[in-house]
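A.B. asks: Sharing a model prediction with you, sequence too.
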Amino acid sequence: MSRHVRKAQFVTDRTNLYEDITRKIIAELEAGSVPWVRPWAAAKAPLALPHNAATRRRYGGINILILLGAAVERGFSGQSWLTFRQALSIGGCVRKGERGTTVVYTDRFVPAEEIKRASTAGDEARAIPFLKRFTVFNTEQCDGLSADASSIAPSSHMVEPQVEALIRATRIDFRIGGDRAFYCPRNDYVQVPALAAYFETINWHRTALHELAHASGHSSRLNRDLSGGYGTKEYAFEEIIAEMSSSFCCASLGIVPTVRHADYIDSWLKVLREDNRAIVRAASQASKVADYLLGFLPDLGVGAPTLVDDHEAT
């Protein structure tokens, strides 16, 4: 198969994937359900992000949303997943007739003919994108697995000290006061009202994580575009990232996620309807933000994504 044919096939597969995922998430938002919050509102869904039962690594990017949605839709009580071969490798098997869930991995590679061409022409070899789809199964669809294969070790810390420790460890200028929560990109500081302003203590922590997510975009950190003013598509896109990453952090820390800005749903829908790649890019960015913030708590044991790659949303 030629390089041009492979590239065309990749573009087609990727476009179909974006359209399928975007169409589903738009439908959920239109119905008033937020995909990155809903899973933990269901009685069976545990407070954890999807992880691979064989490698113990957490999934990342759009695969988080795919697997969270599958767990809720199909009534799984766990967030542990593995491939057919991985189930066999750890002594179990997928039950006959079980239907798997598709996750994705994208990257780039340089084929041998391209290396040869570049060498002959004196050019730099060009990498070709590729997309792989993997079928994974929830551990509840398997037999013969050990008890610990479907579980992930819970944190031994209380929620509040963890969040407070994370705030200190980031060294982000975090100010308490005023009557509203926000991040100021120009002066690089976060401000959140005092704890007494919140009906529940847990809401203060949710808000803090949301604003820290925004702060992660500063040029000295993850360097995202924070120039969009209120009401712009850029602003709405950044809010999607902050909302998602906050929910991912909450789930990892044992905090039930909520939608902090439900009134933004209309602006989110506008962004997603205009660009079928937006949700994939946002999920990828949100996953990076969560990994960045949770990385300040090394004892949390957060692993790197297992089947997703930084090239996922390119």
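C.D. replies: Nice, thanks for sending it over.
A.B. asks: all contacts plus neighbour counts: C-alpha atoms, from now on.
C.D. replies: Noted.
A.B. asks: Just give me the longest helix of this protein.
C.D. replies: helix 3-30 (DSSP state H).
A.B. asks: Which strands or helices does that helix pack on?
C.D. replies: Applying 3 or more C-alpha pairs under 8 Å, 6 or more residues apart in numbering; DSSP states H and E, we find helix 3-30 packed against strand 128-138, helix 265-274, helix 278-294.
A.B. asks: okay, pairing it with this:
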Amino acid sequence: MRKTGKHSASGEVGGKRSEALKRSLYSEITDRIIADLERGCVPWVKPWGSAKASLGLPKNAATGRGYSGINILILWGAVIEHGYAGQNWLTFRQALSLGGNVRKGEHGTTIVHADRFIPKNEKERAKAEDTEPQAVPFLKRFTVFNVAQCEGLPDELYSQPEPLPERHIIPHAEALVRKTGADIRIGGDRAFYTPSADFVQLPPQPAFFEQINYYRTCFHELGHWTGHPTRLARDLSGSFGTKAYAREELVAEITAAFTCSSLGIEPTVRHADYIASWLEVLREDNRAIFRAASLASKAADFLLAFQTDAETKMRKGIAA
């Protein structure tokens, strides 16, 4: 019995330590994004200042896998801060495995990985009670480096597609919007999504001061559209001015940024006055930005899944 009690105490201490570390990591990243927003810098729009980063979502240069959720915002923030030209990232060991190395003196960027584990005492409890063990969620830190911080890597890892030129019609964006099958109604002078009737309303494209904003706004509203109960089933019940409304607007805004960036369209903030409501949500809950980014990743993936392989290859060919 004493031995069991010892394991239980150890597990409790370890659990508290893990929870404290997790809270610290949530707070650290949330505080960083709050500081950016307070300066008027929004981490999911085109870099401000002199940075000339290419569009697109960050990915691991060794595996080709894209990052998701909060890690996209973290890595975009690093691209913006340091003016990196590309969105390719590697761990220290991956750089070595590809025949290159991280340059001396370079500092990496911390990203996170959410996982679960079953403590030893929980396994013992479950075995004794003949029940399923309960896993404990945790966040793990990883350090990655932009390929611009490395040398000796294969040349193709440094090359990045140029952004698409601004134009009236972007064919692959039009195709994606059409393939969603969303009920999109053109007319009037307001853009909105109505959950009860499940339709998106948009002003005519020529009504926008910059016609590229038609697509940015469209993907924002389609971000809301993904939350319908028949799709990703998010809470769309919040009325204007409520925290639920602000949280959903944050999800839709980041969804639009992720989708636009994947399509080669420069993301931007739809309405700067949203920043105040976002700040209120983030200051109140240090996990809010993690949830918003995760939900936005799922929403953007939902929209981009309507693209065919042929269209994806065509888009990459156009952007190259």
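C.D. replies: In hand now; what should we look at? In this text the structure is predicted, and so the values were computed from the model without any measurement.
A.B. asks: and the helices and strands packed on helix 3-30 of structure 1 as JSON lines, adding mean neighbour count?
C.D. replies: Shown next, in JSON lines, are these (neighbours: other C-alpha atoms under 10 Å):
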{"stretch": "strand 128-138", "mean neighbour count": "19"}
{"stretch": "helix 265-274", "mean neighbour count": "16"}
{"stretch": "helix 278-294", "mean neighbour count": "23"}
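A.B. asks: how about the longest helix of structure 1, aligned to which bit of structure 2?
C.D. replies: Alignment of helix 3-30 of structure 1 against structure 2: residues 11-38, by TM-score structural alignment.
A.B. asks: The matching stretch vs structure 1, average distance?
C.D. replies: Following the fit onto structure 1, the mean deviation recorded for stretch 11-38 of structure 2 is 1.8 Å by mean C-alpha distance after the TM-score superposition for structure 1.
A.B. asks: for the stretch 101-250 of structure 2, what spans make up the strands?
C.D. replies: Here the stretch 101-250 of structure 2 has its strands, by DSSP state E, counting those that start in this stretch, at 101-102, 109-117, 136-146, 150-151, 184-186, 192-194, 199-202.
A.B. asks: rewinding a little: and residue 158 of structure 1, which of the helices and strands packed on helix 3-30 of structure 1 is closest to it?
C.D. replies: helix 278-294 (15.0 Å; C-alpha to C-alpha).
A.B. asks: Okay, angle between the closest one and helix 3-30 too, please.
C.D. replies: 80 degrees (axes from the mean of the first three to the mean of the last three C-alpha atoms, to 10 degrees).
A.B. asks: residues in structure 2 matched by helix 278-294 of structure 1, start to end?
C.D. replies: With TM-score structural alignment as the criterion, helix 278-294 of structure 1 aligns to 288-304.
A.B. asks: Other residues contacting that stretch?
C.D. replies: 26, 30, 68-70, 73, 176, 180, 222-223, 226-227, 232, 247-248, 250-252, 254-256, 258-259, 281-282 (C-alpha atoms under 8 Å, 6 or more residues apart in numbering).
A.B. asks: Can you tell me which of those are buried?
C.D. replies: Buried by 16 or more other C-alpha atoms under 10 Å: 26, 30, 68-70, 73, 176, 180, 222-223, 226-227, 247-248, 250-252, 254-256, 258-259, 281-282, out of the contacts of stretch 288-304 of structure 2.
A.B. asks: Return the subset of the residues you listed lying in helices.
C.D. replies: 26, 30, 70, 73, 176, 180, 222-223, 247-248, 250-252, 254-256, 258-259, 281-282.
A.B. asks: and the corresponding residue of structure 2 for residue 49 of structure 1, how far is that from residue 101 of structure 2?
C.D. replies: In structure 2, residue 49 of structure 1 lines up with residue 57, judged by TM-score structural alignment. In this view, residue 57 of structure 2 and residue 101 of structure 2 are 23 Å apart by C-alpha to C-alpha, to the nearest Å.
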